[in-house]
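Enquirer: Sharing a model that was predicted from the sequence below.
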Amino acid sequence: MSNVIPYSLFSEFDIDLFKAGKHFRLYEKMGSHPMELNGEKGTYFAVWAPTARTVSVIGNFNDWRAGEHPLNVRWDSSGIWEGFLPGVCKGEIYKYKIHSENHGVVTEKADPFSRYCELPPQNASIIWEDTYKWQDKDWMGYRKDKNSLDRPFSVYEVHLGSWKKSKDNTFLTYSELADELVDYVKEMGFTHVELMPIMEFPYDPSWGYQVTGYFAPTSRFGEPGGFKYLVDKLHQNDIGVILDWVPSHFPEDAFGLGFFDGSHLYEHPDRRKGYHPDWKSLIFNYGRNEVRAFLISNAMFWLDQFHADALRVDAVASMIYLDYSREEGEWEPNMYGNNENLEAMSLIRELNQAVYGEFPGIQTIAEESTAFSGVSRPVDLGGLGFGMKWMMGWMHDTLEYFKKEPIYRKYHQNDLTFSMTYAFTENFMLPFSHDEVVYGKQSLLYRMPGDEWQRFANLRLLFGYMFTHPGTNLIFMGGEFGQSSEWNFQNGLDWYLLQYDFHTGVQQLVKDLNKVYKDNPALYEKQFSPEGFQWIDYGDHENSVITFIRKGHDAKNDLIVVCNFTPALRENYRIGMPKPGKLKEILNSDDKKYGGSGSSNKVIKTSKIPCHGYEKSIEITLPPLSTIIIK
């Protein structure tokens, strides 16, 4: 005889919101919740399984036998099964055994709302609650200022499993990362860390992008409280936390969300909309109200429970286009006859309105690779409502340009300057992400041409150009010190390279670029506005030189940026100046401390020689393969 006690955390209003797709804190009701009822400790369970005939909680506490602890289906056609199990407490592992009305299908599923999961390859859910006491009150109070679009946003992208390994080549724990990673990021001067998915996932080679535990930090590095401690430490050191979030697809693993109750519950039933050919995974049914509530609740969960400062939304293009990666006949047009997924776009807009409304000061960032218009424009102006969008076109064009031998670059200057024709159509983040250093693409360093000196000079030039181009920045771990091999998720970064001067030189340059970026409002106050940028000269193809001005609110803080994309030292190079005065070189990527030749400009004064349409000009020495910033 079952000792499950009928009990509910749901009010009728909760159910109405859930059915309407408007309940955005489902994690407070769904899943397993340790509690005390009538003086007895136990756990309340609630799971959505509308086509189930019976749902039982199974675990070691009942020898994994179905029927021992059957949940009760609610009377209101919500499809929610629930109940209180006395004596089943925190730390117990469990699953739901679901007998479906659908031809007698039986499934054993992990809890979609589980807060903690077994260490893969084990895959049961764990009843959990943590009593972590946050210490980041100061950060949460002022992050709206730190995190706004007119502030520095320099992002260090990290895969926690391979940033660094322990001495016995195992994972660092969340607590160990809270010491080592936080200290390193702070020393390097990045404003934010972006973590590749930390939601529980079964398969290491997916890097976390095949999520099965949407509400659980992976147990590879410790308990959920340990992850909170890592976020807390980052915040206490003035570092924002961006989490990769994957609403675009989920894996077909038998214990996961797919065919959950014997029906296509979370995934779209039409394979043309419900299956992703690239990733061999399932796609959420964005038009189903309860699924929308699940996804938006999940975004809310990480912002609420784990104090995330931003969500970087993965693979947005695959969500908003019905024909993404599909041949003719493999997709069906929408009601207007075009290829836009109206349901996914509606979900994204509702998501962005909900999270920005609930958590002022956060950001959402779209990884969106097409020319779709208005990704980072407000919803009420017809946009998708993201705060920023990855500038994939800039990244591709720039890397394509840099891999060319300098002698040929004069024929491809437009590859560099083209980005400025669309730089302010969105709030762009410039990404050199993990995707650019895998699958035979080589590391950033080894995509650069020339001998060893030129490779490193090109890499320093690349980072200098990146940090001075309008927009925010993202560098994947290892790039900041010139990792020479491709990224391998199984290994730690090649930290031993820092015994060599060229590598420490790149690292020092990135550190200094972060400082210059944060110290100079001209580089961030108008980073998304055409008012923040002005060409001096983009037409010197022959010498492969570009010169531009970056502007903030106060003209006296303007910066002049000069990039020389060839190894030729150019003395007496004349540049037009919009106003007279003394100028100072505040950064030179060719400095000897970075591994450069040491060519520099000590004193720079304007003279009354017209140039570039200005009445005055300066004459400087352009170091080989360099970015110089003049104030």
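Expert: Yes, it's here. Residues are numbered from 1 along each chain as shown.
Enquirer: CA atoms for contacts and neighbours, from now on please.
Expert: Will do.
Enquirer: Counting by contacts, list what the one helix or strand Leu303 maps to packs against.
Expert: Assigned by DSSP states H and E, Leu303 belongs to helix 289-305. Where contact means 3 or more CA pairs under 8 Å, 6 or more residues apart in numbering; DSSP states H and E, helix 289-305 is packed against helix 12-20, strand 213-217, helix 342-358.
Enquirer: Put this next to the previous one:
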Amino acid sequence: MEKCHENNIAVILDFVPVHFAIDGFGLNNYDGTPLYNYPNDAVGKSEWGTCNFQHSRGDVCSFLNSSAYYWLKEYHIDGLRLDAVGNLIYWQGNSGRGENREAIRFVQNFNKGLKQRVPHTLLFAEDSSSYQGVTRPVEQGGLGFDYKWDLGWMNDTLDYFMKTPEERPSFYHKLTFSMMYFYNEHFILPFSHDEVVHGKKTIIDKMYGEYEEKFAQVKALYMYMFAHPGKKLNFMGNEIAMFREWDETKEPDWFLLKYPIHDSFLHFMRELNKIYLTHPSLSQYDFSERGFKWVDCHQEQDCIYVFKRMSDKETIVAFFNFHNVDKTYTYKVDHPETLTLLLNSDNELYSGKSHNLDKEIHTKNEIEMTLPAYSAQFYIVK
């Protein structure tokens, strides 16, 4: 762990206080009775065939609290990602069955207690429910997490990129809907392990179209992800555009980097990450309306989206064309602007088509811009 910290790498542990395996050497009927789990299978067995923790018992809650604290204190883990939080909030994860008040109380005490003892700890909720206040402080009636996975964003975004260009106008607002609820919580945008296993295909393989089309779109997709408000989660292998689903018994397919299109994609991802880390407009006001502004979200037929990200020091305007043909777009401004190109997903350095986009654009009221097919561009606004 210290080696990770010496190299500026934080470690987040997956912690599961919802349920536990039924293995005979585990907690199932620990003393011959359902000590940690419920005696009633209707609420005692989860959808995965595992045993649900009985959070109404003080000794069970104490065991979970102590286990988490031990990892944080003794192993210097930097944070915990709690799995299946929706199954803690609602009985069996079903809102129709009502809230599990004892489990909610456990989560609040768990998060509040860890923050008091290890203040720097980061706490993440993997929660697919619409329960409000997941990242609100416990003192204000919330659950006390620092961040919540935005699984709605993930599902809508990947579903959109699976559509054909002809279908996308009808699904255009799958990519605008997230900003209608985004400020309700502190969200993370997750492309996690769950999205690259069990026959779901990898991120690049989910993209519509043939081989080169997939690469063009996945670059534009990642620029959309990094420009969208919220913290980012990208699972290993995605950075080299792996087509093979994740297998924990094998290492990532590093041999792919012998192929120019995969190698250039890795260089693209490095540059995108560098831009994210060095340009505060992409992160400073993630959870404030000060940090985001739609410029145009009504180009349904052309599949064009334009928005700005702002910080105290700079503004970036992001252009996206998710259609399969080049588009001419009229960019209108209230005040004169100078746009300096920061990143173009279609650049030949990244196996693009080397469109000759202007490195600098001056506009007083409006200007016509060429947006290449399946592409994204970031410009710094001055």
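Expert: Now that the structure is in, tell me what you want to look at. This is a predicted model, so every value here is computed, not measured.
Enquirer: Ok, which of the helices and strands packed on helix 289-305 of the first structure comes nearest Thr472 of the first structure?
Expert: Across those, the minimum distance to Thr472 of the first structure, taken as CA to CA, is reached by helix 342-358, at 19.7 Å.
Enquirer: against the second structure, where does the closest one fall?
Expert: Using TM-score structural alignment, helix 342-358 of the first structure lines up with residues 101-117 of the second structure.
Enquirer: what comes up buried for that stretch?
Expert: 102-112, 114-115 (16 or more other CA atoms under 10 Å).
Enquirer: same deal with stretch 85-103 of the second structure?
Expert: Within stretch 85-103 of the second structure, the residues scored as buried using 16+ other CA under 10 Å are 85-93, 95, 99-100, 102-103.
Enquirer: Report the two of those residues separated the most.
Expert: The widest separation within those (CA to CA) is 15.1 Å, between Ser95 and Glu102.
Enquirer: Report how many residues lie close to Gly225 of the first structure.
Expert: By other CA atoms under 10 Å, 18 other residues sit near Gly225 of the first structure.
Enquirer: Kindly confirm my reading that it is in a helix.
Expert: Yes. Assessed by DSSP: H, G, I helix; E, B strand; the rest coil, Gly225 of the first structure belongs to a helix.
Enquirer: What distance do you get for it to Ser175 of the first structure?
Expert: Per CA to CA, to the nearest Å, Gly225 of the first structure is found 9 Å from Ser175 of the first structure.
Enquirer: that older thread, compared with the second structure, how much does the helix holding Leu303 of the first structure deviate?
Expert: In this overlay with the second structure, the average offset of helix 289-305 of the first structure from its partner residues is 1.0 Å by mean CA distance after the TM-score superposition for the first structure.
Enquirer: so where in the second structure does that helix end up aligned?
Expert: Going by TM-score structural alignment: helix 289-305 of the first structure matches residues 58-74.
Enquirer: Determine how far that stretch lies from the middle of the whole chain.
Expert: Centre-to-centre, stretch 58-74 of the second structure and its host chain are 28 Å apart (CA atoms, centre = their mean, to the nearest Å).
Enquirer: what comes up buried for the helix holding Leu303 of the first structure?
Expert: For helix 289-305 of the first structure, burial by neighbour count (16+ other CA under 10 Å) applies to 289-304.
Enquirer: That helix to helix 12-20, inter-axis angle?
Expert: 120 degrees (axes from the mean of the first three to the mean of the last three CA atoms, to 10 degrees).
Enquirer: Spatially central residue for the second structure, please.
Expert: Centroid-nearest residue in the second structure: Leu189, 1.7 Å away (criterion: CA atoms, centre = their mean).
Enquirer: Identify the residue spatially nearest to the counterpart of that one in the first structure, adjacent ones excluded.
Expert: Using TM-score structural alignment as the criterion, Leu189 of the second structure maps onto Leu430 of the first structure. Using CA to CA, 6 or more residues apart in numbering and skipping the chain neighbours, the partner closest in space to Leu430 of the first structure is Asn473 (4.8 Å).
Enquirer: What is the subsequent helix or strand relative to the helix or strand harbouring that neighbour?
Expert: Assigned by DSSP H and E, Asn473 of the first structure belongs to strand 472-476. Per DSSP H and E, the first helix or strand lying C-terminal to strand 472-476 of the first structure is helix 501-519.
Enquirer: average gap between that next one and the second structure?
Expert: Looks like 1.2 Å for helix 501-519 of the first structure (mean CA distance after the TM-score superposition for the first structure).
Enquirer: Report the aligned residue range of the second structure for that helix.
Expert: Using TM-score structural alignment, helix 501-519 of the first structure lines up with residues 260-278 of the second structure.
Enquirer: Also stretch 538-546 of the first structure?
Expert: With TM-score structural alignment as the criterion, stretch 538-546 of the first structure aligns to 297-305.
Enquirer: what's the span of the matching stretch from first residue to last?
Expert: Stretch 297-305 of the second structure: ends 5 Å apart by CA to CA.
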